[in-house]
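Peer 1: this one's structure only:
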């Protein structure tokens, strides 16, 4: 199943001078669609709006929302990838003035992840690729994902469902396509993303839900030794929800009670969407 729209109209291509292609000048959201509805819709749109503001892309939020809702209704079930670029531009880095952003929507089937990932947990591959620090881009889901491309190329063994990414000083940041949480003494910890990394919408939802449940939750720098010493570890993203992590190299963790509790919360949210 493949379908695509450009600026609200079915289309199979886009101009070769688009700045998203030339420079990665844009942002994207990857959205789970169930029964024609976008999961975590408001969080996705808010992150996109925040990213557009930071990059200075004057995106039409009303048009973006309307197109996304219609696209998801037609898709019914699958993954909608929403891309906003700065649009067409001449050669050179200077931003075009006036700027005419371009909106793309790409539809595909849901990934066929094994049920084992949710139930028994996954192994993490220790990636050698390190994330560079760039506070101007940290947190937003911009189009340049070459670090993730290089990291994902490091392993081919299907025994590993995800890879661990650290920054250049060795701090734990995230997975290649997910965010990471650790549980220590009943508290929930996740890495600060003010230097690098992507602030996932599922990460934000889990932080809010955990705090509502009275779970002590902290967002701060996370040392590698803290990860190894954790009682529980899990990954999350907006398509698959939560996967427990059971191993990284020679280190192993059980699938813990707090991970299971938050999995149930996420499952309830998906049924409510």
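Peer 2: Sure thing, it's come through. Note that the coordinates shown come from a computational prediction; the quantities given were computed from them, not determined experimentally.

Peer 1: alpha carbons only for contacts and neighbour counts from here, please
Peer 2: Noted.

Peer 1: What distance do you get for the closest residue to residue 102 other than its chain neighbours to residue 68?
Peer 2: Nearest residue to residue 102, sequence neighbours excluded (Cα to Cα, 6 or more residues apart in numbering): residue 87, at 4.8 Å. Here the distance between residue 87 and residue 68 works out to 18 Å (Cα to Cα, to the nearest Å).

Peer 1: In addition, the following structure is provided for comparison:
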């Protein structure tokens, strides 16, 4: 049975008046826990704080931090999912004047991804579902994930480990549950997330570690032609680290040297 806390206490019931349930009015973080410690804690809190600021959620991060540390110590090893909603509300979209955020923490075992994904690379499914452009929500890990639900429903082939998502204008944005990087001319490139997409904590960590290592890196708009012309392509998220991408339809890429270098730089954050 999953470990579940609501507002800092073990619980398994949620009021039907919660605005997260009614409207997706909230945010979430999916956090890797290893030996009772939280990987990338500060990056998760920074993104959560930015999301709360932009959604006008009255969230105090100090008790959230303390709660996460206590929860991770009890979970030990696995995935902690933190959901923050605006709390209870009446019928209608208008936020309550005195909102009280609700915190929902659930812990599950770590995902059992095949080691071959990290070692030999993965194949991408080209998703027909496109991401809507909404700058007000761009970058946030908000609770409205129906685009990802529809995209993930497009394929059942286990040979495809992830899906490639574009926006309505045809720009490459991300995977269904990961961020994307490519290598071109020795530089590391990742799509701009100013219009849509989720600004992943592992994406931020890769950009920071690349800078420290002297690897040129840029955030830019990327189209499909640029993706196909790349020397290397890889995916990342906070659970699996980096997966090289080796195939999209009839196009193939090698598992490149820079991808391997970055996997090495992140070795302290990833199991295996």
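Peer 2: The structure has been received and is ready for your questions. The structure displayed is predicted, hence computed values, not measured ones.

Peer 1: returning to what we had before: just want to know which of residue 87 and residue 68 of the first structure has more residues nearby.
Peer 2: For the pair residue 87 of the first structure and residue 68, the greater number of neighbours falls to residue 68 (25 against 22), based on other Cα atoms under 10 Å.

Peer 1: Tell me, how many residues neighbour the counterpart of residue 256 of the first structure in the second structure?
Peer 2: For residue 256 of the first structure, the aligned position in the second structure is residue 256, judged by TM-score structural alignment. When counting by other Cα under 10 Å, one arrives at 16 neighbours for residue 256 of the second structure.

Peer 1: The residue nearest to residue 102 of the first structure contacts residue 19, correct?
Peer 2: Yes. Assessed by Cα atoms under 8 Å, residue 87 of the first structure is found in contact with residue 19 at 5.7 Å.

Peer 1: now the helices: where do they sit in the stretch 101-250 of the second structure?
Peer 2: Assigned by DSSP state H, counting those that start in this stretch, the helices in the stretch 101-250 of the second structure fall at 115-120, 146-152, 201-212, 224-228.

Peer 1: Please identify the most buried of those helices.
Peer 2: Among the helices of the stretch 101-250 of the second structure, ranked by average contacts under mean count of other Cα atoms under 10 Å, first place goes to helix 201-212 (a mean of 17).

Peer 1: what range in the first structure does it sit on?
Peer 2: Aligned by TM-score structural alignment, helix 201-212 of the second structure falls on residues 201-212 of the first structure.

Peer 1: That stretch vs the second structure, average offset?
Peer 2: Here stretch 201-212 of the first structure, set against the second structure after superposition, deviates by a mean of 0.5 Å using mean Cα distance after the TM-score superposition for the first structure.

Peer 1: residues making contact with that stretch?
Peer 2: Stretch 201-212 of the first structure has contacts (Cα atoms under 8 Å, 6 or more residues apart in numbering) with 40, 43-44, 47, 179, 216-217, 236-238, 241, 262, 265-266.

Peer 1: one more time with 6 Å, if that's ok
Peer 2: Applying Cα atoms under 6 Å, 6 or more residues apart in numbering, the external contacts of stretch 201-212 of the first structure come out as 43, 237, 238.

Peer 1: How much space separates residue 15 of the first structure from residue 260 of the first structure?
Peer 2: According to Cα to Cα, residue 15 of the first structure and residue 260 of the first structure sit 46 Å apart.

Peer 1: I should have written residue 217 of the first structure there, sorry.
Peer 2: From residue 217 of the first structure over to residue 260 of the first structure the distance is 16 Å, taken as Cα to Cα.

Peer 1: Can you tell me the centre-most residue of the second structure?
Peer 2: Of all residues in the second structure, the one closest to the mean position by Cα atoms, centre = their mean is residue 200, 4.5 Å from it.

Peer 1: where exactly do the strands run in the stretch 1-150 of the second structure?
Peer 2: Assigned by DSSP state E, counting those that start in this stretch, the strands in the stretch 1-150 of the second structure fall at 3-6, 9-10, 26-34, 37-38, 78-85, 102-108, 122-126.

Peer 1: same for the first one, what does it pack against?
Peer 2: Same thing as strand 3-6 of the second structure. strand 102-108 (3 or more Cα pairs under 6 Å, 6 or more residues apart in numbering; DSSP states H and E).

Peer 1: same question, the third one
Peer 2: Strand 26-34 of the second structure is packed against strand 78-85, with contacts defined by 3+ Cα pairs under 6 Å, 6+ apart.

Peer 1: angle of the strand it packs on against strand 102-108?
Peer 2: Strand 78-85 of the second structure and strand 102-108 are oriented at 160 degrees to each other (axes from the mean of the first three to the mean of the last three Cα atoms, to 10 degrees).

Peer 1: once the two are aligned, what's the mean deviation for strand 78-85 of the second structure against the first structure?
Peer 2: Taking mean Cα distance after the TM-score superposition for the first structure, the mean distance separating strand 78-85 of the second structure from the aligned residues in the first structure is 0.3 Å.

Peer 1: against the first structure, where does that strand fall?
Peer 2: Mapped onto the first structure using TM-score structural alignment, strand 78-85 of the second structure covers residues 78-85.

Peer 1: Mean neighbour count and distance to residue 165 of the second structure for the strands of the stretch 1-150 of the second structure - can I get that in a markdown table?
Peer 2: Below are the strands of the stretch 1-150 of the second structure laid out as a markdown table (neighbours: other Cα atoms under 10 Å; distance: least, Cα to Cα, whole Å):
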| stretch | mean neighbour count | distance to residue 165 of the second structure |
| --- | --- | --- |
| strand 3-6 | 18 | 32 |
| strand 9-10 | 13 | 37 |
| strand 26-34 | 23 | 20 |
| strand 37-38 | 20 | 29 |
| strand 78-85 | 23 | 23 |
| strand 102-108 | 21 | 27 |
| strand 122-126 | 21 | 7 |
